[in-house]
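Student: no letters, just coordinates:
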């Protein structure tokens, strides 16, 4: 009986196939965060005075009664959470060998990220 060839285009690839999707998500979320940071920095630089009202206006401006500032801030924070999840999950998968410990750390990470998103949304939408 011949053994199967485990290299080249005929090799059997197993696993979760996270590679390319996560690579792209990391790059896209990084671009979203970079653009949002630039917009926020420009908003701060053109701000007439650094007061609470002006700071609040950066996050609560509207266009045609649509809360664009809050929507953009929420999208940026969701991009940050997704970016963090992929990075931290990869750290747990690469460096924590015991499966139970790795799963526990991943669950804690997800809970922390979800709690952070909920907390951020509560603060942002109360402005």
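Tutor: Nice, thanks for sending it over. Just so we're clear, the structure is a prediction, and the values are computed from it rather than from any experiment.
Student: C-alpha only now, for contacts and for neighbours.
Tutor: OK.
Student: by contact count, what packs against the helix or strand where residue 116 lies?
Tutor: Assessed by DSSP states H and E, residue 116 sits inside helix 99-126. Other helices and strands packing on helix 99-126, by 3 or more CA pairs under 8 Å, 6 or more residues apart in numbering; DSSP states H and E, are helix 68-95.
Student: comparison target, given below:
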């Protein structure tokens, strides 16, 4: 019997699992928002008016909703980072080009995260 020695970074399984967990979180949040919109929309003469400003502000004034919204956005950003990183690793052969792409994507995701906190908490 041959003993196999497993080598490598071993981050593939962790990344695969994180992709699945963040995807489930994003689906749950999306279903909640769609359900909320459908349950709270106004319908007049066979047309959906949608939600008014007070309904939206009422939903997002709750600390729990803002926290889950921020968690959802961080999940989207992390999910995007793993996906972009894997695609760049597979298809961009130049190490310098990969580094530039990684830095640009990380900077964009950090700026989006700061922006999300400012929007949700009005800082």
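Tutor: Structure's in. What do you need? Bear in mind the structure is a predicted one, so any value in this text is a computation, not a measurement.
Student: quick TM-score on the pair, please.
Tutor: Scored against TM-score structural alignment, normalised by the length of the second structure, the superposed chains reach a TM-score of 0.85; 114 aligned residues with a CA RMSD of 1.7 Å.
Student: residue in the first structure matching residue 100 of the second structure?
Tutor: When the first structure is aligned by TM-score structural alignment, the residue opposite residue 100 of the second structure is residue 104.
Student: so how far is residue 83 of the first structure from that match?
Tutor: Per CA to CA, to the nearest Å, residue 104 of the first structure is found 20 Å from residue 83 of the first structure.
Student: quick one: which of these two has more around it?
Tutor: residue 83 (19 against 12; other CA atoms under 10 Å).
Student: wait, what's in contact with the more buried one?
Tutor: Counting by CA atoms under 8 Å, 6 or more residues apart in numbering, residue 83 of the first structure makes contact with 25, 26, 29, 30.
Student: need the three-state assignment for the alignment partner in the first structure of residue 21 of the second structure.
Tutor: Superposed on the first structure with TM-score structural alignment, residue 21 of the second structure falls opposite residue 28. Three-state call for residue 28 of the first structure (DSSP: H, G, I helix; E, B strand; the rest coil): helix.
Student: any idea how far residue 28 of the first structure is from residue 106 of the first structure?
Tutor: According to CA to CA, residue 28 of the first structure stands 22 Å off from residue 106 of the first structure.
Student: what about the two, which has more around it?
Tutor: Between residue 28 of the first structure and residue 106, counting by other CA under 10 Å, residue 106 is the more crowded of the two (19 against 14).
Student: out of everything not next to it in sequence, what's closest to that one?
Tutor: Distance criterion CA to CA, 6 or more residues apart in numbering; nearest residue to residue 106 of the first structure, sequence neighbours excluded, is residue 89 at 6.4 Å.
Student: and the corresponding residue of the second structure for the one you found, how many neighbours?
Tutor: Matched by TM-score structural alignment, residue 89 of the first structure corresponds to residue 85 in the second structure. The local packing of residue 85 of the second structure (other CA under 10 Å) involves 16 other residues.
Student: residue 85 of the second structure and residue 95 of the second structure, how far apart?
Tutor: Between residue 85 of the second structure and residue 95 of the second structure the computed distance is 13 Å (CA to CA).
Student: cool, residue 3 of the second structure as well?
Tutor: Using CA to CA, residue 3 of the second structure is found at 34 Å from residue 95 of the second structure.
Student: neighbour count winner among those two?
Tutor: The neighbour count for residue 3 of the second structure versus residue 95, taken as other CA under 10 Å, is higher for residue 95 (10 against 5).
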